[in-house]
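>>> coords below, sequence missing:
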C-alpha cells in the first residue's frame, strides 16, 4: 500500500493545476468556482436598472455621474465547493496481488485530486468503503488534510466487499462527489444512488480504475478467480482469451454510457497511467477522454 511520504513528486507535478466545477454552484463563501449567487465580485456580468431596496454598493457610480441614471453592476460571485472522495477498498481493488496496482493508483488519484481542490481553498474529505465498514475524514480546508488522507490510506488493505451505494447516501448532495472504483460489484444500485445525488444537486465523477492485466491478460493459461466471490472460477486460455477481451471491452463501454446518462462525468484510468496525467484530464474543464472513452 502507498506510504504517506511517497506522494511528493506527484504533488510537485500538480502545482498550478485547477479543478473548476462542471456547473455553477450554490455557496455563500468566497472561493474559485462560479456561483449562482449574484454579488459584488470584480467579474462583471451585466447592468440592471437600480430598484428601490437594491444594495447601493452595486451601483456603478461612474456611470451615474456621466448619465445621471442609476444602474447596478451585476456580477457572479465565487464560491467554495466541498469535495468528497469515495474509494472502493473491496478485495478486487487489490489486483494484481503482486503489485496492488489498482489500489495504489486509486490512492494516488485521490491524493492528487484532493491536493488540487485544497489548493483552491475547497474543503476536501474522503470516505473509504471496505470490509471493515467506512473509514473517513470529513471535508476540511486546513493544509494538513492531504497528509491525514495519506496516513489513512496506509492503514487500509483492500478486502471483502464494499457497499459504495450506502456510503454515497451519506454524502451531502450539494458537494462534488468523486467515486474511485473498479465498479466490479453490482453497478445498478450504485448508479441509482448516484442519480439521486445528482438530481439533488451533486456534481458526481466516476473514476474507473482498470489494471492492464484486466484489459490485456497474459497469454499463458490461467485460472481467473473472483476475489470477492472465491467460488467463481474460470479458465482463461487461448481459445477464450479473445472472447474475454471483447466482453470486458463491451462491459466498460456500457458502464461509461450508464454513468454519463445518469449525469456523471466518467473517466477510465489504467492502473499504469501516470497519475499526474490522469488527474490533469479529470480536472480539465473539457474532460480530455482516453481512447477507450472515445470508443476507439
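Perfect, thanks for sending it. What you are looking at is a predicted structure, and each value in this text was computed from that prediction instead of being measured.

>>> could you use CA atoms for every contact and neighbour count after this?
Will do.

>>> correct me, but residue 87 touches residue 180?
Yes - assessed by CA atoms under 8 Å, residue 87 is found in contact with residue 180 at 4.9 Å.

>>> for the residue of the chain most remote from its centre, which residues are in contact?
When distances to the mean C-alpha position of the chain are computed (CA atoms, centre = their mean), the maximum falls on residue 68, with 50.5 Å. Residue 68 makes no contacts at all, as judged by CA atoms under 8 Å, 6 or more residues apart in numbering.

>>> likewise residue 251?
By CA under 8 Å, 6+ apart, residue 251 has no neighbours at all.

>>> surely it is in a strand?
No - with DSSP: H, G, I helix; E, B strand; the rest coil as the criterion, residue 251 is assigned helix and is not in a strand.

>>> and it, how far from residue 262?
Relative to residue 262, residue 251 is positioned 17 Å away (CA to CA, to the nearest Å).

>>> equivalent analysis for residue 146, please.
From residue 146 to residue 262 the distance is 30 Å (CA to CA).

>>> and those two? which has more neighbours close in?
Neighbour totals were compared for residue 146 and residue 262, and residue 146 leads with 24 against 16 (other CA atoms under 10 Å).

>>> try this one next to it:
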C-alpha cells in the first residue's frame, strides 16, 4: 500500500551521502556541463586531440609549439564533461510486498531510490523514475530541476504492488522510455523468467546505458530461515503450498543458489553491476558500501 514519502528520507543517511559521488563509467550524453565524460568535444580541462585550424576557431586554443615545428596551425580539442541522465526503474510487482523481516522489499527499494535520486540531483544530474510491474505503471522523465526530488518521492509514495507475470513486456516498455544513453539503476527482486529479464537487460545495454541492478531479497526467501510445518504463498498468483521446511530446505537452497549464480553470470556477460541486498541490512550501509567500491574502479 502507499506510504508516507517522509518515511523515505533519513536525514542522517542523506548527510552521509554529501561526500559521495555517483559517476558514470560509460561516456554519457548531456546538455549541461557536469562531472561525467561526454562523447561531444568541448572546452574542458582534459585534452583530447588536435585538428587543423579553420577560420573562426578560437585563437586561444592554437598550439604554437606545433606551428613552430610544422609551420601549420592546429587547434587543441578537449573532452567535454556533461550531466548524467539517471533512470531509476523500480519493480512494483506483488512479490515486492514480501515483508517477513518487517520491511517490505518495495519500501526498501523506495528508500534506496530516494537516496540515489537525492545524490544525483545534488551533483547536477537529471533524474527520472519508472515504476513497473506487468507493464509500466508510472513514468517521470529525467529532469535536473530543483523540485524533481519531490516529484520522484511523491510517485514512489503512491506506488502499489500489483501481480506481474510478464517481465518481458514490462522491462522492454521501461527501456523504451529511457531515451538518450546514461545510467539505469534497476531496483527489484528480479523474480520471473530469467530469459525475459536478460532480454530487458539486453535492451538497455543496446541503448548504450550503463546498467546497475540492485537486487533486493527478503532473508526468508534467500535462506528459508524457518522451521516446522509452513505454508508458502505465491504473492503473484495467490497459490498456496504447505510443506515441512526441513524436508525441502536442501533442495530449495540449491535451487536459489543456482538461480543467483545464473543471474550473476548473465549480468557479468553484459557488464551489468549486480548488487544483492537483503532487507535486514540497513539500506544506507548497503548503498554506501557500493558507492565506495564503485569509486575505486575509476
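Here it is on my side, so go on. This one's a predicted model, so the numbers in the text were calculated from it and none came from an experiment.

>>> before we move on, back to that, find residues that contact each of residue 87 and residue 180 of structure 1.
What both residue 87 of structure 1 and residue 180 touch, as defined by CA under 8 Å, 6+ apart, is the set 106, 110.

>>> helices of the stretch 151-298 of structure 2, residue ranges please.
With DSSP state H, counting those that start in this stretch, the ranges of helices along the stretch 151-298 of structure 2 come out as 167-176, 194-206, 219-223, 245-269, 283-295.

>>> wait, which of those is closest to residue 134 of structure 2?
helix 167-176 (5.4 Å; CA to CA).

>>> just the buried residues of the closest one, please?
Buried residues in helix 167-176 of structure 2, defined by neighbour count with 16 or more other CA atoms under 10 Å: 167, 168, 169, 170, 171, 172, 173, 174, 175.

>>> that helix versus helix 194-206: what angle between them?
10 degrees (axes from the mean of the first three to the mean of the last three CA atoms, to 10 degrees).

>>> the stretch 1-150 of structure 2: helices as residue ranges?
11-16, 64-70, 105-122, 148-157.

>>> thinking again about what came up before, reformat the helices of the stretch 151-298 of structure 2 as TSV; add distance to residue 109 of structure 2.
Shown next, in TSV, are the helices of the stretch 151-298 of structure 2 (distance: least, CA to CA, whole Å):
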stretch	distance to residue 109 of structure 2
helix 167-176	17
helix 194-206	18
helix 219-223	15
helix 245-269	19
helix 283-295	9
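
>>> and the counterpart of residue 26 of structure 1 in structure 2, what is it in contact with?
Under the alignment (TM-score structural alignment), residue 26 of structure 1 maps onto residue 29 of structure 2. Residue 29 of structure 2 makes contacts with 38, 39, 40, 82, 83, 84, 85, 180, 181, 182, as judged by CA under 8 Å, 6+ apart.

>>> rebuild the residues you listed as TSV, extending it with distance to residue 133 of structure 2 and neighbour count.
Shown next, in TSV, are the contacts of residue 29 of structure 2 (distance: CA to CA, whole Å; neighbours: other CA atoms under 10 Å):
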residue	distance to residue 133 of structure 2	neighbour count
38	33	21
39	34	14
40	36	16
82	32	23
83	29	25
84	26	34
85	22	27
180	23	14
181	23	22
182	23	25
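
>>> of all those residues, which two lie farthest apart?
40 and 85 (15.3 Å).

>>> let's see which of the contacts of residue 29 of structure 2 end up in strands.
Among the contacts of residue 29 of structure 2, DSSP state E puts 38, 39, 40, 82, 85 in strands.

>>> residues in contact with residue 165 of structure 1?
Counted by CA under 8 Å, 6+ apart, residue 165 of structure 1 has contacts 189, 190, 193, 194.

>>> from residue 283 of structure 1, how far off is the most centrally placed residue in structure 1?
Centroid check for structure 1 by CA atoms, centre = their mean gives residue 178 as the closest residue, at 2.8 Å. Distance, residue 178 of structure 1 to residue 283 of structure 1, using CA to CA: 11 Å.

>>> how far away is the match of residue 26 of structure 1 from residue 170 of structure 2?
25 Å.

>>> cool, residue 38 of structure 2 as well?
Taking CA to CA, one finds residue 38 of structure 2 at 30 Å from residue 170 of structure 2.

>>> and residue 250 of structure 2, by the same measure?
33 Å.

>>> and if you look at residue 225 of structure 2?
31 Å.

>>> for residue 265 of structure 2, what are its contacts?
Neighbours of residue 265 of structure 2 in contact, by CA under 8 Å, 6+ apart: none.

>>> what's it aligned with over in structure 1?
Residue 265 of structure 2 maps onto residue 257 in structure 1, by TM-score structural alignment.

>>> and what of residue 20 of structure 2?
Checking TM-score structural alignment: residue 20 of structure 2 goes with residue 17.

>>> ok, now residue 222 of structure 2?
Using TM-score structural alignment, residue 222 of structure 2 pairs with residue 215 in structure 1.

>>> right, and its match touches residue 246 too?
No - using CA under 8 Å, residue 215 of structure 1 is not in contact with residue 246, being 9.6 Å away.
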